[in-house]
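# Any chance you can model this:
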Amino acid sequence: MATSEQEAHSAYDELETRIKRIANIGNATGILYWDQQTKMPEEGTPARAKQLSALQSITHELLTEERTGELLDELESEELDDEQSAVVREIRRQYDRAIDVPSDLVTEITETSSEAQPAWQEAKAEDEFETFEPYLDRLRELQIERAEHIDPDKDPYEVMFEDGEPYLQLSTVERIFDELRDGLVPLIEDIQENGADIADDAFSGTYDTDTQEEVARAALDTLDYDWSRGRLDTAPHPFMSGTQFDARVTTRYNENDPIGSLTATIHEFGHASYQLGLRDDEYGTPLGDSRSSGIHESQSRFWENHVGRTRAFWELFLPTFKEHFPQAEGVTVDEAYEAVNQVFTDNTIRVEADELTYHMHIILRSEIEQEFVGGELDVEEIPTRWNELMDDYLGVVPETDSEGCLQDIHWTSRFGGFQNYTVGSVFAAQLWATIEEEIDEPMERIREGDFAPIREWLTENIHEQGCLYTTDELIEEATGEPLTADYFLEYVEEKYSDIYDLD
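This next block holds a predicted model:
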């Protein structure tokens, strides 16, 4: 007769086998999404929408099968070790959020999302928001319906936020937003009114895109990107897709902005570094998966800002840049550093924003999302509302919707995710402060191109932890304290006061 311990072990193995199958289907879905954004023929959308919806439906059905619930119930009364308990906790959360959502709703959301992506691309290319309107409005209806199935007693927008950030309270993020408004707005105004002139035109001119790709690849080489487990492609909106065995980076090029493609590449490298740092032996389980959207963004913002925008990095990389672009031969390290850190008070594009105004872009999007999902804003009113908030927060109004409310692809797939870019920036600064205490002269290591100690610290303290901890637990385990905006505000105050020679 089997003992209770043997039965628990058998149940855990069965649950793990089940969740690995689900994860593999999800990862196959990710490859189809990557292909849709990078390689798929223009007319491939009808078939791709059906393919993605079929895979999502299978995933939903497997997750919500009666046997999954039975295994979870059985295991929650057993004594498990910390890792097993974490796996059961994460699968229980997925199960509970899926069990009351009808399969046909999952299918419709996936198909509508897939169809919305080419509609967004067309609307952006033609500067016609009306092309995207019906898809966006329908996605709102579907996502609200889904949220109400998950938790009818909770604000639908909060349910949507929890999709990407399950254990960090929306109220915590909103408090951090308030602190950032209080700290960043006066700093931005001080730069506008009293900041010294800097070398903001150091990289002006035309830079051909083929050579920009060579520079992007050189940057990835410098950062020790593992090409045996990744690749670089272009996409309308840069993203990373993959697993610990295959983490693919995308970027985009603008012949008048070589720095934009470079920082986007480094940003996506940060995402890839996280994926590649996950445990190989736990592939397919929550222990081999990333913790959350906000933690993921902390890795991309860390590499983009705390590495790629430092003077030390440009001491290292500027000679390589000049090898590819002789027209930059006269640019000094200080000029390059100032150019990549200039504050764009007249910029309308989020992904081209600096570290300060970037968060005004995020706050704007989050407010519009909440108004739209909450029914306070109709879909056709979004362009006008967008321009109003751009004027209020940044003092600039986009000339077109393509440069305004159509610039991001995110609304084709979800709502409630923009906050995590700011969560990531805040946590990245908190991580850097900890690394400065625990690694000997990390800035000097960047200057020398020795990224291994920094990457290994992040891998040990963030990547390899997978979903062992909840988000708030992971932040405290890694840095010794809860998430706080203090380090970010101290970091930008010191950095930009120095760059702009503020009193």
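# CA only for contacts and neighbour counts going forward, please
Fine.
# mind listing the helices for the stretch 51-200 of the chain?
Taking DSSP state H, counting those that start in this stretch as the criterion, the stretch 51-200 of the chain carries its helices at 66-75, 82-98, 103-126, 129-150, 156-164, 170-194.
# Now the second one: buried residues?
So the one you mean is helix 82-98. 84-92, 95-98 (16 or more other C-alpha atoms under 10 Å).
# sorry, back to before: nearest to Thr285 among the helices of the stretch 51-200 of the chain would be which one?
With C-alpha to C-alpha as the measure, helix 82-98 is the member of the helices of the stretch 51-200 of the chain nearest Thr285 (7.2 Å).
# tell me the angle of that closest one relative to helix 156-164?
Helix 82-98 runs at 140 degrees relative to helix 156-164, counting by axes from the mean of the first three to the mean of the last three C-alpha atoms, to 10 degrees.
# where along the stretch 251-400 of the chain do the helices fall?
Under DSSP H, counting those that start in this stretch, the stretch 251-400 of the chain gives helices at 258-277, 293-301, 311-324, 333-340, 358-373, 382-394.
# Tell me which of those helices sits nearest to Pro134.
Using C-alpha to C-alpha, the helices of the stretch 251-400 of the chain put helix 382-394 closest to Pro134, at 12.7 Å.
# quick check: angle from the closest one to helix 129-150?
For helix 382-394 against helix 129-150, the angle by the same axes, to 10 degrees is 90 degrees.
# Any chance you could list what contacts helix 382-394?
Contact partners of helix 382-394, identified using C-alpha atoms under 8 Å, 6 or more residues apart in numbering, comprise 129, 345-346, 348, 357, 360-361, 364, 368, 396-398, 401, 404-405.
# one more to line up against the first:
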Amino acid sequence: MATDATGDADSAPDAYAELLQKYKRVANVQNAAGLLSWDQQVMMPEEGTPARSQQLSTLSSLSHELLTEDEVGELLDELESTDLTEEQAAVVREIRRKYDRATSVPTDLVEEISTTSSEALPAWKEAKAEDDFSKFAPYLEKHVELKREYAEHIDPDRDAYEVLFEDFEPCLPLEQAESILEELRDTLVPMIEQIRESDAELATDAFSSKGTYDEGTQEELCRDVLSMLGYPWERGRLDVAPHPFSSGTTFDARVTTRFDEADPLGAVTSTIHEFGHANYSLGLPDEEYATPLGESRDLSVHESQSRLWENHVGRSEPFWTLFLPEFKERFEQAEDVTAREAYEAANQVYEDNLIRVEADELTYHLHIIVRFEIERALVAGELDVEDVPEAWNDKYEEYLGVRPETDAEGCLQDIHWSHGNFGYFPTYSLGSVMAAQLFDAAEDDIDDLDEQIEAGEFETLREWLIENVHRHGSKYETNELVVEATGEEFAADDFVAYVTEKYGDLYELD
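Purely as a prediction, here's the structure:
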């Protein structure tokens, strides 16, 4: 059994123990900032932004200062020649990576980025509500300028976007990520074309033809599904946010969702998705809180957890066999829907969807490619901010065959750029690919997984994920973690096989 971050009290070097204590202060400041950010998006009064902006800016600069103290660097240097356990060496590696990156960036720039993010969030909300990109454009332009400067401080000799990508996925080379994305594009584009030409008749309107679904009752239903999956309410909560997200730690992992009276499936799948994120945070070892061994392994792995629960569980036929009676108890208008029809409705491939978070499992990745290409062009200076709406609309027409009529349903739909998060979007598709590989490995280890899902027994799957992914925290780098969990190198093969079989059956493809 692996030792914890502290290791044996008698054998842990003094420098290591001191380094760990310093890092815990950094982690706790960052976790406090995360809670304030959650509050800003969920519960903060509308006019609270000026104070919240200063609070988050202060915490951002404080965590930066704590991490970049000279003594932290001295301790890291001392530990390079010290005999450490495997776990201790992983902790030092992770802190070293963060330290080297942080010491490259001036504190005033970190503070300015945080301030811009806090000010950009309400501007984005207003711009989206009023369908007016010009109200958000100045903040986006400022973020682009600041993030170029940020990347130049870290490594002026490399592509700025590659440097920014490492903020979210430091352990996967961008070249590997791009290769996987290309394989997805090459697989999905012809498959989606085949599906749109298919004569198969799916029950796509199984729920949408039944009238409207009360939002309050949808919230009750989402609480039902969270309880069914095993969400520990004593360590979490469900709230509403304009852009669903989860936030927290192993002791407090919160979920948000949103509701549409015409689309109850959207709230259900969104809630299951965010459960996956929260379940990962909750599965990290309690005793490693505020150390790298108690932190998730970056965004691709985090997204693999949400996509695994959303797509491989929540969109499966066994799940709908289980959950449909619960759904009908809340919404009597769906009393004549069968489990197969619910499964087909949950897995339809849309012809005209504009919204990423409402996209089906296949076209979703084309939504990601649009964002990836636009933000790369922005950071490279190949696209001006003022031209983003037109570029966005052109790419949607080219890749998805539909053109947004408003900025609200176009380039303003996502929250990420209000935070200056350039390089984030590729991790969504990488996570979907990883989810397929992990679920395939879980199916190999759990003989009757489908039967357990249909019976509402999710504990075995949760325990498998804890054992093979969660408990390691950041001990392994991404590719190592995938090999550790599945015995195979990280690749798109299992995802391609999964979607080929699933959608081949649904749409009667050759």
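# before we move on, back to that, between the contacts of helix 382-394 of the first structure, which is nearest Glu297 of the first structure?
Relative to Glu297 of the first structure, and with distances defined as C-alpha to C-alpha, the nearest of those is His361, at 15.6 Å.
# so the closest one makes contact with Arg350?
Yes. If you go by C-alpha atoms under 8 Å, His361 of the first structure and Arg350 touch, sitting 5.9 Å apart.
# So which of these two has more stuff around it?
His361 (21 against 18; other C-alpha atoms under 10 Å).
# which among the contacts of helix 382-394 of the first structure gets closest to Arg455 of the first structure?
Once C-alpha to C-alpha is applied, the member of the contacts of helix 382-394 of the first structure that ends up nearest Arg455 of the first structure is Thr357, at 27.7 Å.
# residue in the second structure matching the closest one?
Matched to the second structure by TM-score structural alignment, Thr357 of the first structure sits across from Thr363.
# Same check on Glu380 of the first structure?
Match for Glu380 of the first structure (TM-score structural alignment): Glu386.
# how near is that match to Glu80 of the second structure?
48 Å (C-alpha to C-alpha, to the nearest Å).
# Tell me how many other residues crowd the counterpart of Ala455 of the second structure in the first structure.
Aligned counterpart of Ala455 of the second structure in the first structure: Glu448 (TM-score structural alignment). Neighbourhood size, Glu448 of the first structure [other C-alpha under 10 Å]: 13.
# contacting residues for the nearest residue to Glu448 of the first structure once chain neighbours are set aside?
Leaving aside its sequence neighbours, Glu448 of the first structure sits nearest to Leu316 (C-alpha to C-alpha, 6 or more residues apart in numbering; 6.7 Å). By C-alpha under 8 Å, 6+ apart, the residues touching Leu316 of the first structure are Ile446, Arg447, Glu448, Gly449.
# can you pull the contacts of the last one?
Just to be clear, that refers to Gly449 of the first structure. Thr222, Leu223, Phe313, Leu316.
# Closest to Val492 of the first structure out of those residues?
So of the contacts of Gly449 of the first structure, ranked by how close each gets to Val492 of the first structure (C-alpha to C-alpha), first place is Phe313, at 17.5 Å.
# Show me what the closest one lines up with in the second structure.
In the second structure, Phe313 of the first structure lands on Phe319 (TM-score structural alignment).
# hang on, isn't that match packed against Glu457?
No. Judged on C-alpha under 8 Å, Phe319 of the second structure makes no contact with Glu457 at a distance of 10.5 Å.
# neighbour count winner among these two?
Counting neighbours by other C-alpha under 10 Å for Phe319 of the second structure and for Glu457 shows that Phe319 has the greater number, 22 against 16.
# From Ala206 of the second structure, how far out is the nearest residue to that one once chain neighbours are set aside?
Once flanking residues are discounted, Phe319 of the second structure sits nearest to Glu454: 5.5 Å by C-alpha to C-alpha, 6+ apart. For Glu454 of the second structure, the distance to Ala206 of the second structure (C-alpha to C-alpha) stands at 20 Å.
# quick one: buried residues of the longest helix seen in the first structure?
The longest helix of the first structure (DSSP state H) is helix 4-38. Along helix 4-38 of the first structure, these residues count as buried under the neighbour rule (16+ other C-alpha under 10 Å): 8-9, 11-12, 15-16, 18-23, 25-27, 29-30, 32-34, 36-37.
# Ok, stretch 173-185 of the second structure next?
Per 16+ other C-alpha under 10 Å, stretch 173-185 of the second structure contains these buried residues: Leu174, Ala177, Ile180, Leu181, Leu184, Arg185.
# what do we get in the first structure for the third one?
Taking TM-score structural alignment, the alignment pairs Ile180 of the second structure with Ile176 from the first structure.
# That match against Tyr487, yeah?
No. Ile176 of the first structure is not in contact with Tyr487 according to C-alpha under 8 Å; the separation is 11.9 Å.
# hey, which strand is longest across the first structure?
Assignment by DSSP state E gives strand 246-251 as the longest strand of the first structure.
# closest to Glu441 of the first structure among the contacts of helix 382-394 of the first structure?
The closest of those to Glu441 of the first structure turns out to be Thr357 (C-alpha to C-alpha; 29.1 Å).
# Enumerate every residue touching the closest one.
Counted by C-alpha under 8 Å, 6+ apart, Thr357 of the first structure has contacts Leu184, Ile188, Val343, Phe344, Thr345, Leu394.
# what about the counterpart of the fourth one in the second structure, distance to Glu361 of the second structure?
Alignment of Phe344 of the first structure against the second structure is given by TM-score structural alignment, with Tyr350 as its counterpart. From Tyr350 of the second structure over to Glu361 of the second structure the distance is 10 Å, taken as C-alpha to C-alpha.
# Same check on Cys411 of the second structure?
For Cys411 of the second structure, the distance to Glu361 of the second structure equals 20 Å [C-alpha to C-alpha].
# Distance-wise, check the nearest residue to Glu141 of the second structure once chain neighbours are set aside relative to Trp417 of the second structure.
Excluding the flanking residues, the one nearest Glu141 of the second structure by C-alpha to C-alpha, 6+ apart is Val385, at 6.0 Å. Using C-alpha to C-alpha, Val385 of the second structure is found at 12 Å from Trp417 of the second structure.
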